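Chemist: attaching a predicted model along with its sequence, questions to come.
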Amino acid sequence: MTPPPPLPATVAAAPDADFGASTPPQAAAARSSFYWGMKVLPRPRREAIFAVYAFCREVDDIADEPGRSRDEKLAGLAEWRRRVDALYGGPPAAPYALEPALRDAVDRFGMAREDFLAVIEGMEMDALGPVRAPDLATLDHYCDCVAAAVGRLAVRAFGCPDAPGRDLADRLGRALQLTNILRDLGEDAADGRLYLPRETLVRHGITAEDPQAVLRHPALPAVCREIAATAEAHFAAAEAAAARCPRATVRPARIMAAVYRGTLDRLRAEDWRDPSRRVRLSRARKLWLVLRHGVL
């Protein structure tokens, strides 16, 4: 396999301290489904996307870092709000390694301030305490913040037209995040989190909010099937939105959709019999999807 594409110099050269205790973004991206969709982008667009990815890693690591108090997490996220404001003409923030790459992405592709801030808001929702069985409206807002907003930043770099690009981001973001939730049930439960919506749980006779108790409930597969159907509807709507965009601009989105749809198919086949087991697609399968959607 070829090595991962380079990050912008300001990101690639950043010391580990600038990215907290997390893996540097390039290496992390290379292990993620995200990376496979980005391989097909021309270098300037790819570098903008990796800058966005590095930003997302930064704020996610703040929200999830063990040992930090809630107040420390919120303070770290507030600093990122100041940094985002500074990118759009607000008071200058203290220098940080990612700033030149983010500023270039914002200036070159017209990324919206409110989408960066929405991502931070989603991280604040996690930082405030373990999410447990949110209502449907709260879950949808969370998905918009942590996934659809990232998509809205990404489609600017992809070069998608505004209206169908936004539709694509909003629908695909929700599809991807619901798939993540269904894939990561065991991992989230170990952290005291449960993102399955309360209304769906209650409809299937699950009233407990303790994550481990929910995972042991015999009705869990029925809950997950219902959420999987919602994710599939979002995938279908995203596909329709992608059809309204020039083909070259949606190749990364099509690759990511194919990878996550493959994961959703495997989850459905296993029917959540062991929710602690995390389903993954093989590297060969991901490469085939890149070739299918990125070249053909």
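Modeler: Right, received. Where do you want to start?
Chemist: for the rest of this, base every contact and every neighbour count on C-alpha atoms.
Modeler: OK.
Chemist: quick one, what contacts the residue sitting nearest the centre point of the chain?
Modeler: Geometric centre of the chain, nearest residue: Ala147, 4.5 Å, by CA atoms, centre = their mean. Ala147 is in contact with 119, 173-174, 176-177, counting by CA atoms under 8 Å, 6 or more residues apart in numbering.
Chemist: export those residues as a markdown table, with columns for neighbour count and distance to Asp188.
Modeler: Formatted as a markdown table, these follow (neighbours: other CA atoms under 10 Å; distance: CA to CA, whole Å):
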| residue | neighbour count | distance to Asp188 |
| --- | --- | --- |
| Val119 | 23 | 19 |
| Gly173 | 28 | 19 |
| Arg174 | 31 | 18 |
| Leu176 | 25 | 16 |
| Gln177 | 20 | 13 |
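Chemist: pick out the most distant pair among those residues.
Modeler: Using CA to CA, the pair of the contacts of Ala147 lying farthest apart is Val119 and Leu176, separated by 15.0 Å.
Chemist: out of everything not next to it in sequence, what's closest to Met123?
Modeler: Excluding its sequence neighbours, the residue lying closest to Met123 (CA to CA, 6 or more residues apart in numbering) is Ala63, at 5.7 Å.
Chemist: likewise Cys224?
Modeler: Leaving aside its sequence neighbours, Cys224 sits nearest to Leu182 (CA to CA, 6+ apart; 6.7 Å).
Chemist: wouldn't the one you found be in contact with Val223 here?
Modeler: No. Contact criterion CA atoms under 8 Å: Leu182 and Val223 do not qualify, at 10.0 Å.
Chemist: give me the more crowded residue out of the two.
Modeler: With neighbours defined as other CA atoms under 10 Å, Leu182 and Val223 compare such that Leu182 has more, 26 against 22.
Chemist: and the one helix or strand the more buried one maps to, what other elements does it pack with?
Modeler: Here Leu182, judged by DSSP states H and E, is contained in helix 162-183. Here helix 162-183 touches helix 136-143, helix 149-158, helix 220-242, helix 251-270, going by 3 or more CA pairs under 8 Å, 6 or more residues apart in numbering; DSSP states H and E.
Chemist: let's see it at 6 Å
Modeler: Judged by 3 or more CA pairs under 6 Å, 6 or more residues apart in numbering; DSSP states H and E, the packing partners of helix 162-183 are helix 149-158, helix 220-242.
Chemist: take a look at this one as well, against the first:
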Amino acid sequence: MAEERSKVAAIGTFASAADHAECRRLHRRYGTTYYFATQRFPAAIRRRVHALYGFVRVPDEWVDNPAHTNKDAQSRALSDYRAQLLRGLEGVRPEEPALRAFCDVVHEVRMPLEEPLLFLDAMQMDLTVDRYETYRDLRGYMRGSASAVGLMMCAALEAGDDPEMLAAAQALGEAMQLTNFLRDVAEDAARGRIYLPQEDLRSFGVTEDEIFSGVISDRFCNLMKFEIARARALYALADIGIPMLPPCAQKAVQLARVLYSRI
């Protein structure tokens, strides 16, 4: 496994213009806030970011689409996606357009493979884990679902390896993921998932039945205020790293941060 996680692409170009166009289409359709901010990037970086979005969106769609209810089939699809990625980095052309574009980006910027694999691990977790007892447990999930995306973005931006900058990128990924959780409480509950830590529900006296029923009580509002403060603290940590990014990337990332924090 350690060897698998350390590989990077050493092969040439897979993706066609149509593959990159498909990634851009996915980004525009499903990630409108991110897509709008992405327009501030130079063209070469924008292409990489669209490819990264395509890479994460395809498996996320398999996991979150209400039409996909067969967990065995979802797990097999994720395993095949992972296998295509690994084969792609060995020179075998992936079948999935988004993977073809992403493999080219991994090769282009010499992206460490650990982060894409951690992301795919988190997608597999979504098929089997639907509660998190503590915030620490939730952060373990977000290491793959969110922090890894922040680090992949740093690689796509060729932002370097300053530890403070990378920590800020992880904080921004977590802040945006928490924003999603707070926005999508009802949507996640409809899928049988509660991302809000169980310890926090108990602390504020909110029951799972209230979450599933959509009850908006004072206790629930206080819980949400607590989680919002947690997200805002992460956004503040992220702000430290934005000036450390390449100048050509700072405006786009700052815009995404501002827009997303207002959702």
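Modeler: Good, I have the coordinates. Please read these numbers as outputs of a predicted model, since none were measured by experiment.
Chemist: before we move on, the earlier item: can you add distance to Arg198 of structure 1 and give the contacts of Ala147 of structure 1 back as a markdown table?
Modeler: Shown next, in a markdown table, are the contacts of Ala147 of structure 1 (distance: CA to CA, whole Å):
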| residue | distance to Arg198 of structure 1 |
| --- | --- |
| Val119 | 23 |
| Gly173 | 21 |
| Arg174 | 17 |
| Leu176 | 20 |
| Gln177 | 17 |
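Chemist: which one of those residues is nearest Ile206 of structure 1?
Modeler: Looking across those and measuring by CA to CA, the closest to Ile206 of structure 1 is Gln177, at 22.2 Å.
Chemist: distance of the closest one from Gly192 of structure 1?
Modeler: Using CA to CA, to the nearest Å, one obtains 18 Å as the distance from Gln177 of structure 1 to Gly192 of structure 1.
Chemist: which SS state does the residue in structure 1 that Leu118 of structure 2 lines up against fall under?
Modeler: Counting by TM-score structural alignment, Leu118 of structure 2 corresponds to Ala118 in structure 1. Classification of Ala118 of structure 1 using DSSP: H, G, I helix; E, B strand; the rest coil returns helix.
Chemist: what does Glu95 of structure 2 give?
Modeler: Quick answer, by three-state DSSP: Glu95 of structure 2 is coil.
Chemist: now check structure 1 for the residue matching it.
Modeler: Aligned partner of Glu95 of structure 2 by TM-score structural alignment: Pro95.
Chemist: for burial, what's the neighbour tally of that match?
Modeler: Pro95 of structure 1: 9 neighbours (other CA under 10 Å).
Chemist: with the one 10 residues further on instead?
Modeler: Ala105 of structure 1 has 24 neighbours, counted by other CA under 10 Å.
Chemist: have a look at how far, on average, the helix or strand hosting Ile49 of structure 1 is from structure 2.
Modeler: For Ile49 of structure 1, the enclosing helix or strand under DSSP H and E is helix 43-64. By mean CA distance after the TM-score superposition for structure 1, the fitted helix 43-64 of structure 1 averages 1.0 Å away from its aligned residues in structure 2.
Chemist: what angle do helix 149-158 and that helix make with each other?
Modeler: 170 degrees (axes from the mean of the first three to the mean of the last three CA atoms, to 10 degrees).
Chemist: check which element follows helix 43-64 of structure 1 along the chain.
Modeler: Per DSSP H and E, the helix or strand that comes after helix 43-64 of structure 1 is helix 70-87.
Chemist: by how many degrees do that next one and helix 43-64 diverge?
Modeler: Using the same axes, to 10 degrees, helix 70-87 of structure 1 lies at 150 degrees relative to helix 43-64.
Chemist: next, the buried residues of the very next helix or strand once past helix 70-87 of structure 1.
Modeler: Next helix or strand after helix 70-87 of structure 1 toward the C-terminus (DSSP H and E): helix 99-109. For helix 99-109 of structure 1, a neighbour-count test (16 or more other CA atoms under 10 Å) marks 99-106, 109 as buried.
Chemist: which two among those are spaced furthest apart?
Modeler: Pairwise over those, using CA to CA, the maximum falls at Glu99 and Phe109, 15.4 Å.
Chemist: which residues touch the residue of structure 2 most remote from its centre?
Modeler: Centroid-distance maximum for structure 2: Asp218 at 31.0 Å, with CA atoms, centre = their mean. Contacts for Asp218 of structure 2 (CA atoms under 6 Å, 6 or more residues apart in numbering) come out as none.
Chemist: any idea how far it is from Arg76 of structure 2?
Modeler: Taken as CA to CA, the span from Asp218 of structure 2 to Arg76 of structure 2 is 42 Å.
Chemist: how about Lys251 of structure 2?
Modeler: Counting by CA to CA - Lys251 of structure 2 and Arg76 of structure 2 are separated by 39 Å.
Chemist: quick one: which of those two has more around it?
Modeler: Lys251 (18 against 12).
Chemist: and that one, what pairs with it in structure 1?
Modeler: By TM-score structural alignment, Lys251 of structure 2 lines up with Arg251.
Chemist: so who does its match touch?
Modeler: Gly294.
Chemist: count of residues packed around Leu74 of structure 1?
Modeler: Neighbour tally, Leu74 of structure 1, other CA under 10 Å: 20.
Chemist: all set now, cheers.
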